[in-house]
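**Student:** coords please:
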Amino acid sequence: MIDLVQNVLDQDREFIWSYIFIAVLICCAVVFTLRTRFVQFRLVREMVRLLLNPDKVQPQEIGHDELSMDVRVDGEMKHISSFQAFVVALASRIGTGNLAGVATAISIGAPGARCRRCKRAWLGSTSPFHHSTLAQLYKRKGKTSFYGGPAYYMKYGLGKGWMGILFAVLMIITFGFAYNSVQSNTICLAWQKAFGIEPATMGIVLTALTLLIIFGGIHRVAKFSSTVVPVMAVVYLLVAVGVVIWNITCLPKVLITIVENAFGFNQAAGGVLGITVIQGIKRGLLSNEAGEGTAPNAAAVATDSHPVKQGLIQALGVFTDTLVVCSCTAFIILVSGVDVTASNGIQLTQDALTHEIGSIGNPFVAVMIWLFAFSSIIGNYYYGETNVRYIKDSKLGVFVYRLAVAAMVMTGAVVSLDFAWSFADITMALLTLCNLVAIVLLSRQAVFLLQDYRQQKKDGRNPVFCKDKMPEIADKLEAW
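**Tutor:** Predicted structure coming up:
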C-alpha cells in the first residue's frame, strides 16, 4: 500500500514540476522584476537599514488611534516588531532545505544548483516583496496583535473568499503537515547517525517540545525564533568559513565546478541538465520559499507605518537564506572532497563536516539541524494556525490543529525520506501556484505602494501610509 501511494506521489510530482510549475515561477519573477523596476537591486541598502534600524513612528503620525497601533487587551500592549516578524519568517525558511536539501541536489550531480539558487534568489525576491506588502496592506486587527496573509488579500483584495479558503487549506497541509514531517524526518536521521537514537524515540521528544512551544501562541513563537535563529545562523556561518579557509587551495577548483555545472556544460553532454535544474529549483524553493506565500503570514503581524517596509524586509530574507546559509552547506560539502554519491540528504552534510573537523562533525551537524529544523517546525506551525483561524476562528479548531501538527511531527519521524519529500514537493507546488495567481492580479497595488514609499523618501520624510491614498479600496483596509 505504501509503495502504491509513493508511486502515485512520484507521478503527480513529475507532471506538476515538469510541465507547469517551473515555467510559471520564472515568468512571474521576470514580470515582477520589471514592474518594480528591479527593486531587489535598487533598494538593498534600504532593506538592510529597515531591518537594523527600523523607523520609530508614533501612532498619531499614521492616522491611527492609540489602540490600533498596538492592540490593548486588559491594559497590556502586545507588539510584534519588524525584526521579530522577519525572524519568524526566517525560522521557517532556514531548515532542512539549507542543510539537507542542498546536499540532496549535490548528491544527484547538481553542484551548480548553488549558483542557480543565487540567481533565482535575486530574481525571485520580488515575489516576497509583493506578497508581504499586500499582507501588510490587508492585515486585520485581532485581540492581541495584527494578523493576515495571502488568504486575507485574496478575500479582501480580490473579493474571492473561496480562493482564500483554498489557499488556507493548502497552507495548512503544506506547512502544518507536509513540511513539518520533512523537518522531523531530517532531525531523526541526523540524530540516529550521530548518537544512535532511534527515530521513534526522537520523534516523541520532538512532539512533546513542539506542543510545549505552540500552545504558547505567536508571542512565544516570536520570542523563540528571535532568540534561536540569529545564533544558529552565525555559528553555522563561522564553521563554514573556517572549513573554506582550511581548504582555501581547493576553492578555485570548487568554484569552476559550480559554474560549469550551473550552465549545464557537463549535464548537457550527459543528458541530465533538465533533471538537475528541476532538482535545484525544488530544493531552492523549499529553502527560501520565494512565492509560496508563507512569509506574509508573519509580515502581517508586524507594526509598521507603511506596507512597503515589511515587503522590503521580507525580500531580504530570501538573500539571507539562499546567499548565506545555503552557500555554507554547499561549500562545506564541495571543499571536503567526500564522495557525494555515497550518502544523501543530511547524512551527506554530516559526512562532509566529519571529514573536515573530525568526529565532532557528526554531532555538530545533528545539533545544528535540530535547531534549524525545529525552528522551522515552530514557524510552519504558526503559518498553519493563521490559516486555520481564517477558515474558522475557534478555540476548538486551533486546538485540533495543534494536535494534528504534533501527530505529523511524530509521523515524519518514522516514514521514509522519499515519502516525506514527495508529499512536500506536491503541496508546495500547488500552494505556490495559488498564491502567484493572486499576487499577479494584485501586483498593481504593490507597485503603487512602492512608488508612494519612494516618493516620500525623496521628499525627506519617513514613509507613512494612510488608506485615503487608495480610496477605491479604503473600506477593505481595516488596520490603516
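**Student:** hey, let's count contacts and neighbours off CA atoms from now on
**Tutor:** Noted.
**Student:** for the stretch 51-200 of the chain, what spans make up the strands?
**Tutor:** Assigned by DSSP state E, counting those that start in this stretch, the strands in the stretch 51-200 of the chain fall at 72-73, 76-77, 140-141, 146-147.
**Student:** between those, which one is nearest to V8?
**Tutor:** Proximity to V8 (CA to CA) singles out strand 146-147 among the strands of the stretch 51-200 of the chain, at 36.6 Å.
**Student:** How many neighbouring residues does L25 have?
**Tutor:** 20 (other CA atoms under 10 Å).
**Student:** isn't F86 right up against A300?
**Tutor:** No - F86 is beyond contact range of A300, at 10.6 Å (criterion: CA atoms under 8 Å).
**Student:** which of these two has more neighbours?
**Tutor:** Neighbour comparison, F86 and A300: the larger count goes to A300, with 33 against 24 (by other CA under 10 Å).
**Student:** show me what contacts that one?
**Tutor:** S132, A135, Q136, K139, F146, Y147, G148, G149 (CA atoms under 8 Å, 6 or more residues apart in numbering).
**Student:** Spatially nearest residue to the fourth one (excluding sequence neighbours)?
**Tutor:** For K139, ignoring the flanking residues on the chain, the nearest one in space by CA to CA, 6 or more residues apart in numbering is G148 at 4.6 Å.
**Student:** Following up with a second sequence; could you model it the same way so I can compare the two?
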Amino acid sequence: MGFIDSIFNLINDLTWGWALVPFLVVLGVFFTIASGFVQFRFFKRMFGVLTGRDENADPSKISAREALLVSVGGRVGGGNIAGVAVAITAGGPGAVFWMWAIAMIGMCSALIEATVAQLYKRTEPNGDYRGGPARAITHGLGEQYRWLAVVYAICLIASFAIGFNAFQGNTVAGAALDSLAIPRIYTGIVLAIATGFIVYGGIHRIAKAADVIIPVMAIGYIGMALLIMVLNLTSLPGVLIDIVANAFGFREAVAGGMGAAIAQGLRRGLFSNEAGLGSAPNVAATAYVRHPVSQGITQSFSVFIDTILICSCTAFVILLGDVYQPGAEGVDGVVLTQQSIVGHLGEWAQYFLTAAILLFAFSSIMYNYYLGENALDFMTSNPLAIHVLRVVIICIVFLGAVAPGATVVFSFSDPMMGILAVVNLLALMMLFPVAMRLIRDFREQLAAGVEKPIFDPRKFPDLDTDPTAWPDAK
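**Tutor:** Sure thing, here's the model as predicted:
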C-alpha cells in the first residue's frame, strides 16, 4: 500500500505539483490571445441561454440551458465553499483577485474544449448525443491516438465517478452530522437512494433534476451573500481595496505575500472551475445546438457563474466578517465559511449552509456519474458494464458517507485528474486550429446578419463529423 501511495504521490507532484497549473495558465493565455479574446467578444451572448428559447429545438433533446446547468452543478461544489476559504487563509485576500483572473482566462479554455467536443459528438440509436475529449481525440486526431483516449477515459472514471463521488458523500454526511446531529448511516442511505433514482434515469433525468436544483442552489447562495454585502455595505470598498492591494504585494497579509496570493488563487480557481481539465466537455456534447461554438459560449458562461459569482460570494462573506484574521492559524476550510456566515446572520445560518452543501454535493454526484458513464460507453457498449458502474457509484456514495476515513482509499483522485488534464490539454493544442476554423465560421455568419449561426458539415468535408448530429444544416 505504501508503494502504491508513493506512485500516486509522484504522479501528483509531476502534474499538480509544479507543471500542470502553469501549463493551464499559459495555454489559457495563448487561447485567449490567438482567438482574439473570444470569451469577451461573445460575453453578451452568454446570458441569452438562460432566457432564450429555440422554437425549432427538438424537445426530446438536451437543451443548451440544461447542459449549462448540469455543468454548473458539476463545477460548483466544495471548492466554492471550502476551497475559497483555504485560498484566502493560505494566500490572503489577494488570492481572490487571482481567482478572478484565472476565471477570465479559463472562460476561453472552456469555450475551446466545449466547441471541439460538440464538433465531434455522435448521435446514439435513441437520438441522444454523446461526445467529449475521448471521442474528440479519436475522430479529430485519428484512430492511431485511440490509446490516448482510453487513458483519458480510465482517468475520468477513476477520478470523478469513483473518487470525487466518495468525497461528496463524505462532505454531505459530515455537514449533516455536525449541524443537525444526523448519524452518517442515515445520510448515506438517503444519498444512495437519491443517487440510484437519478443515475437509472440517464442523462435526461439528470438534466431535469439539474434544471430544478441548480437555480435554487445558486440563487439561494447568491441571495444570502448579497444580503450580507448589503448589511456591510460601508465595509465593501475597503475589502475590494484589500483584495487588489494584497494581490500585487502592496500589503502583506500572509507569509509569501504576492507569491502566495498568486499560487493559491490560480490553483484554487482552476480546481473550482475545471476549465481545461476535460470534464465539462462530456456534458457539453450532449446538447442540441445549431453550431458547436454556441455551446462553447454557453460553457464559457458556466466558468463565469462558478468563479465570478459563486466563489466571489464566499470570498465576500469571509472577508466582510470578523472570523478571518490575516496570517492567523486555526479556523480553515468549510468551518471558516460556516462561522463567517453565522457571525453575519446568526446561528440559523449554519443550517442554510448545510442545505447548500447538500445541494452542491448532490449536483456534483449527478455530474460525476455522467462523466463516468460517458467514459465507460466510449470503451464498451455492453449495457451490463453501465449497470455495474451505476451499482458501484451508489455503493461508493454510501461508503463515503458512512465511513469518515474511507475516502483515504480514494486519494488517487487528484493524480488521476492530473493525467486527465494533461491528456486533454495535449489534444486541445493539436485541435486548436480546428476550433479556430469553427470560430471564424461563426463570426462570418454573424457578420452576414445570421442571428443564430448554423454549422454545416459539408463546409468542412475534411473533418470526421456525424452529419446526423446537425439536423439544422440543410
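**Student:** quick one on the thing from earlier: and of the strands of the stretch 51-200 of the first structure, who's closest to V39 of the first structure?
**Tutor:** Judging the strands of the stretch 51-200 of the first structure by CA to CA, what sits closest to V39 of the first structure is strand 146-147, at 25.7 Å.
**Student:** Report the mean deviation for that closest one after fitting onto the second structure.
**Tutor:** Following superposition, strand 146-147 of the first structure is found to deviate from the second structure by 1.0 Å on average (mean CA distance after the TM-score superposition for the first structure).
**Student:** quick check: that strand aligns to which part of the second structure?
**Tutor:** Mapping strand 146-147 of the first structure onto the second structure (TM-score structural alignment) gives residues 129-130.
**Student:** Would you mind pulling the contact partners of that stretch?
**Tutor:** Here stretch 129-130 of the second structure makes contact (CA under 8 Å, 6+ apart) with K121, R122, T123, E124, N282, A285, T286, A287, Y288, N374, A469.
**Student:** Over to stretch 240-254 of the first structure?
**Tutor:** Under CA under 8 Å, 6+ apart, the answer for stretch 240-254 of the first structure is C328, T329, F331, I332, L334, V335, S336, E356.
**Student:** Now do the same for the fourth one: its match in the second structure.
**Tutor:** Pointing back at I332 of the first structure there. So, by TM-score structural alignment, I332 of the first structure is matched to V317.
**Student:** I377 of the first structure reaches Q183, doesn't it?
**Tutor:** Yes - at 6.7 Å, I377 of the first structure counts as touching Q183 under the criterion of CA under 8 Å.
**Student:** Per the alignment, A446 of the first structure pairs with which residue of the second structure?
**Tutor:** Aligned partner of A446 of the first structure by TM-score structural alignment: A435.
**Student:** From Y129 of the second structure, how far out is that match?
**Tutor:** To Y129 of the second structure, A435 of the second structure is 19 Å away according to CA to CA, to the nearest Å.
**Student:** for L389 of the second structure, same thing?
**Tutor:** The value you get for L389 of the second structure to Y129 of the second structure, if CA to CA is used, is 20 Å.
**Student:** for I203 of the second structure, same thing?
**Tutor:** 10 Å.
**Student:** which neighbours do those two share?
**Tutor:** Joint contacts of I203 of the second structure and Y129 (CA under 8 Å, 6+ apart) do not exist.
**Student:** and I396 of the second structure, what does it touch?
**Tutor:** Contacts of I396 of the second structure by CA under 8 Å, 6+ apart are I162, N165, A166.
**Student:** Map it across to the first structure for me.
**Tutor:** I396 of the second structure maps onto M408 in the first structure, by TM-score structural alignment.
**Student:** repeat for V150 of the second structure
**Tutor:** By TM-score structural alignment, V150 of the second structure lines up with I165.
**Student:** neighbours around the closest residue to that match other than its chain neighbours, how many?
**Tutor:** Closest residue to I165 of the first structure apart from its sequence neighbours, by CA to CA, 6+ apart: I391 at 6.3 Å. Neighbourhood size, I391 of the first structure [other CA under 10 Å]: 16.
**Student:** which position in the second structure aligns with I391 of the first structure?
**Tutor:** That one, I391 of the first structure, aligns with M379 by TM-score structural alignment.
**Student:** correct me, but A87 of the second structure touches L266?
**Tutor:** No - using CA under 8 Å, A87 of the second structure is not in contact with L266, being 9.2 Å away.
**Student:** Looking at the two, which has the bigger crowd around it?
**Tutor:** Just comparing A87 of the second structure and L266: by other CA under 10 Å the higher neighbour count belongs to A87, 29 against 26.
**Student:** List the contacts of the more buried one.
**Tutor:** Going by CA under 8 Å, 6+ apart, the list of residues near A87 of the second structure reads A95, V96, A261, Q264, G265, R268.
**Student:** can you tell me the mean distance of the helix or strand hosting the third one from the first structure after alignment?
**Tutor:** It refers to A261 of the second structure. Using DSSP states H and E, A261 of the second structure sits within helix 257-273. Aligned to the first structure and superposed, helix 257-273 of the second structure gives a mean residue distance of 3.3 Å (mean CA distance after the TM-score superposition for the first structure).
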